[in-house]
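Visitor: Next input, structure requested:
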Amino acid sequence: MRRAEASVSLVELLPLRRVRLPSASKLAPYLRAVDRANWYTNFGAQSRALERRLAERYAVPADTVLTAANGTVALTAALLAADVPADSYCIVPSFTFTGTVSAVLLAGLRPWFVDVRRDTWALEAEAVARELARAPGEVRAAMPVSPFGAPLQQAPWQEFESRTGIRVVVDAAWCFDSIQAMRLPTMVSLHATKVFGVGEGAFLAGGTPEFTRRARAITNYGIEADQGSVRVGGNFKLSEYSAAVGQAALDGWAARRKAALRVKAWYLEELGGLPGTALLPGYDGDWAPATFALRFDEPLAARMLDRLSAANIESRMWWGRPCHRLRAYSGYPAAEQPNTEWLCERVLCLPFFESMKRRDVRRVGKAVKNALRSFTSPRTR
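Guide: Here you go, the predicted model:
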């Protein structure tokens, strides 16, 4: 082994995420309650209690919150509950996670990929409205996505829905702490990699009570009361064990949020305003993230990932391949995607977890700055 390789191998790996869910002692009271109830799924006491607590957190009626097994099936249930005609088109960004598009197809719709804005990394309601003149067919749904938790203004999308009649469902998977107002059916992921997680899970909120009633039935095979299955659905429910994790996680949320904000502040101090880069839009707001997404002015994300890997620092081009270019979706129509293509080559997510130390953030910052200097050096251009 060469000396340089040996020195790198001795440096501790800094992972992208280090997930920590509630400890066994914190979970115990809720698990004992599950044991006493002898009820393990199908809208039990734990999932209902979690829904009530989430409703209180977001100041929405309790009958408009619904937990689900994961974010993809929650989005699927929302689209089905919106009664969007099968085989019609749903507008989605290509700059998103593959699960967004999977939900559209699972709901019996066809994705139509429309470009995001370069400055917000997200779909813009007005731009999408203008694009409708070039639609490949009947468009009956739209799914704007909040990139990596960036606050997404829902009012323009509510107005878009009212003006066009196109149903809007919001993919806010990363937005547990950054949602400002729920005006439309909104999915928030509770996956372990998010800032607030239960392992696998998600919830819907922001719809009407009637919409949520339909979505709840869809998560249970479309069964309504004694009528049997009155609409297409599946087994999309959150188990009582996962809901118990959610309850314990809510108990400890204040401390976890404080820790995430501390790491975020260190990153802003270390890399905020770094020449040749830009932060996730709205990142300096008062909300706890699950990642630190850095956008380079030049298409350097892949090179930076390799350079950080050589320093034993994990990073990820989370949405580095546009969805419209993935084999699973390549047959579906896409508008021109210059901004999406531009962002995919430039956005890199850096290590972020609540137990990070300041020295860890400094290590990442130093590695990023050194790499940027080397990339702009005449020798490495």
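
Visitor: contacts and neighbour counts: CA atoms only from here.
Guide: Fine.

Visitor: Does the helix or strand Ala217 falls within pack against any helices or strands, and if so which?
Guide: Secondary-structure assignment from DSSP states H and E places Ala217 in helix 209-218. Judged by 3 or more CA pairs under 8 Å, 6 or more residues apart in numbering; DSSP states H and E, helix 209-218 is in contact with strand 66-68, helix 71-81.

Visitor: I'd like the structure of this one too, to check against the first:
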Amino acid sequence: MRHTAPADEGEAFSDFGQLRSFEGARTAASANLIPGLNRGLIPGALRHLLAYEPVLPTTDALAPYLRQIDRSRMYSNQGPLVKGLQHRLQTLLGIGEGTTVATNSGTGALVAAILAHAGSADPARPYAICPAHTFVATALAAAQCGYRPWLADVCEDSWTLDPDRLADHPMLHQVGLVVPVCAYGRPLDVARWARFQAATGIPVVIDAASAVEALVDGTMTCHPQIPIALSFHATKVLGCGEGGCVVLPDPALLARVTQTTNFGFMGSRDCQSVSFNGKMSEYHAAVALAELDGWAAKRADFARIARTYHSALQQAGVAMDALVLHPQIASNYVLYRCAGGAMAEHLRLALADAAVEARFWYGGGLHRHSYLIDAPCDDLPVSERLSATLLGLPMGAAMTAGDVARVVAVLVAVLVGAPASDHLAQPVWDRAAPIPASVPA
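Guide: Got it, this is the predicted structure:
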């Protein structure tokens, strides 16, 4: 099936994706989209709200770790801070020593896991099955290892690949790798994928870029035969700017991961395997360690914002089954599932007109990227629907109740029909509202 790439809309991009192209959105959005929005009810002096605003450790928090680097004069190559980070991650995850390898990025973790576990692509089995509904790094990591991504549809319930459905895939005899994804940090059943791997002989590597909380909280577990790749990008709930790690409770296989990230060296300076430089530096480990020092407080801030969203929208009469928060997804996301693609785009433009960025985090799906436009794929009805209707609302540990009020005002105006100005004067969550157990305290 062939898909067409989206037209260039002239929007700017940064390390965090689409930037605040609000002037263009103002042009696209009609002045009548929401009554009052263009008549000064939302002050022009308000700062632009991003879909995600990273907050990483301050200089003061980093200083003790930077002084350790000054003393050790080790800057990379599995220095003491990287080893300390790996130890703390293992403690946090409740797994034994020697079960994590820190990497230079989440994508680096995924590439290392693939090369160590599945190896480079075999001409007889050139395909890597990836979900169409994910961030493009999933497919790019497989491609960097020589595989040709085959894009498969996701399950309506889990938003990721279904191992039982894939077991009957007509191209399975040519598949050398499967990469399930924890979409938006949603936990998946690793044991089911271990059974799929054992039954088919096809290596499985899990892209769990956003799912560190699922592992920490026990809603997802590790398996000694299934590598799990995490990301510590600045946009993730646990971030260090750029970084990641591979989690794998198998010492022999994990040693291969370490070798893969270090030019194929293992006990000598002889390159013994396909490999690359995927090591984490001591400086990024310093940021990650400082992040762990304050991580409980950061998670509490995310939970506070989630509760504020929930209470505000509930009081306003917005359909709550469309709001997706932690623990269903990672804390750094707030998703609103719109009834259809037209409504989602309508809402995105309305938010942009109020200087609020909302984002389709996975774009139109992998099959809409120019690089993957000719990638083989199955029919993708669920991926198409999710990509068009899951709108990411602003989230960040430093957000205020006033920031949430601005977002909610527009949502209510579009979804309920009340004027946006009615919801700017007084936040609707000033009145007490019960919070269900699914919204963390």
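
Visitor: Could I get the TM-score for this pair?
Guide: Here the TM-score for the pair of chains, by TM-score structural alignment, normalised by the length of the first structure, is 0.91; 371 aligned residues with a CA RMSD of 2.2 Å.

Visitor: follow-up on the earlier one: and the helix holding Ala217 of the first structure against the second structure, how far off on average?
Guide: Averaged over the aligned pairs, helix 209-218 of the first structure sits 0.9 Å from the second structure after superposition, using mean CA distance after the TM-score superposition for the first structure.

Visitor: The helix or strand that that helix is followed by aligns to what range in the second structure?
Guide: Next in sequence after helix 209-218 of the first structure, counting helices and strands by DSSP H and E, comes helix 240-251. Under TM-score structural alignment, helix 240-251 of the first structure corresponds to residues 282-293 of the second structure.

Visitor: Contacts for that stretch, please.
Guide: Applying CA atoms under 8 Å, 6 or more residues apart in numbering, the contact partners of stretch 282-293 of the second structure are 56-57, 61-62, 65-66, 69, 74-76, 78-82, 85, 232, 238-243.

Visitor: compared with the first structure, how much does it deviate?
Guide: Stretch 282-293 of the second structure sits 0.6 Å off on average (mean CA distance after the TM-score superposition for the first structure).

Visitor: Buried residues, that stretch. List them.
Guide: Within stretch 282-293 of the second structure, the residues scored as buried using 16 or more other CA atoms under 10 Å are 282-292.

Visitor: ditto for stretch 16-35 of the first structure
Guide: Neighbour-count burial for stretch 16-35 of the first structure flags 16-17, 19-22, 26-27, 30-31, 34 (criterion: 16+ other CA under 10 Å).

Visitor: what stretch of the second structure does that stretch fall on?
Guide: With TM-score structural alignment as the criterion, stretch 16-35 of the first structure aligns to 51-70.

Visitor: What's the end-to-end length of that stretch?
Guide: 37 Å (CA to CA, to the nearest Å).

Visitor: do stretch 286-294 of the first structure as well
Guide: Stretch 286-294 of the first structure end-to-end distance (CA to CA) = 18 Å.

Visitor: Residues contacting that stretch, please?
Guide: 148-149, 174-175, 177-178, 193-195, 257-258, 260-261, 264, 267, 277-280, 347-353.

Visitor: Please type out the ChimeraX selection for whichever of these turn out to be buried.
Guide: Applied in ChimeraX, the following selects the buried portion of the contacts of stretch 286-294 of the first structure according to 16+ other CA under 10 Å:
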select :148,149,174,175,177,178,193,194,195,257,260,261,264,267,277,278,279,280,347,348,349,350,351,352,353
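
Visitor: Which members of the contacts of stretch 286-294 of the first structure are positioned in helices?
Guide: 257-258, 260-261, 264, 267 (DSSP state H).

Visitor: Might you report the residue contacts of Lys298 of the second structure?
Guide: Lys298 of the second structure touches Ala397, counting by CA under 8 Å, 6+ apart.

Visitor: give me that answer again for 10 Å
Guide: By CA atoms under 10 Å, 6 or more residues apart in numbering, the contact set of Lys298 of the second structure is 55-56, 237-238, 291-292, 304, 331, 396-398.

Visitor: Could you do Ala202 of the first structure as well?
Guide: If a contact means CA under 10 Å, 6+ apart, then Ala202 of the first structure has 66-75, 173, 187-191, 237-238 as its contacts.

Visitor: ok, and for stretch 36-49 of the second structure, which residues are buried?
Guide: 37-38, 41-42, 48-49.

Visitor: quick one on the thing from earlier: is it possible to export the buried residues of stretch 282-293 of the second structure to TSV including distance to Leu248 of the second structure?
Guide: Shown next, in TSV, are these (distance: CA to CA, whole Å):
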residue	distance to Leu248 of the second structure
Glu282	22
Tyr283	24
His284	21
Ala285	19
Ala286	23
Val287	23
Ala288	20
Leu289	20
Ala290	24
Glu291	22
Leu292	20
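
Visitor: Counterpart of Val111 of the second structure over in the first structure?
Guide: Alignment note (TM-score structural alignment): Val111 of the second structure maps to Thr76 of the first structure.

Visitor: same thing with Arg348 of the second structure?
Guide: Under TM-score structural alignment, Arg348 of the second structure pairs with Leu305 in the first structure.

Visitor: what ranges do the helices span in the stretch 51-200 of the first structure?
Guide: Taking DSSP state H, counting those that start in this stretch as the criterion, the stretch 51-200 of the first structure carries its helices at 71-81, 98-106, 125-131, 155-164.

Visitor: Out of those, which gets nearest to Phe375 of the first structure?
Guide: Among the helices of the stretch 51-200 of the first structure, the nearest to Phe375 of the first structure by CA to CA is helix 98-106 (30.8 Å).
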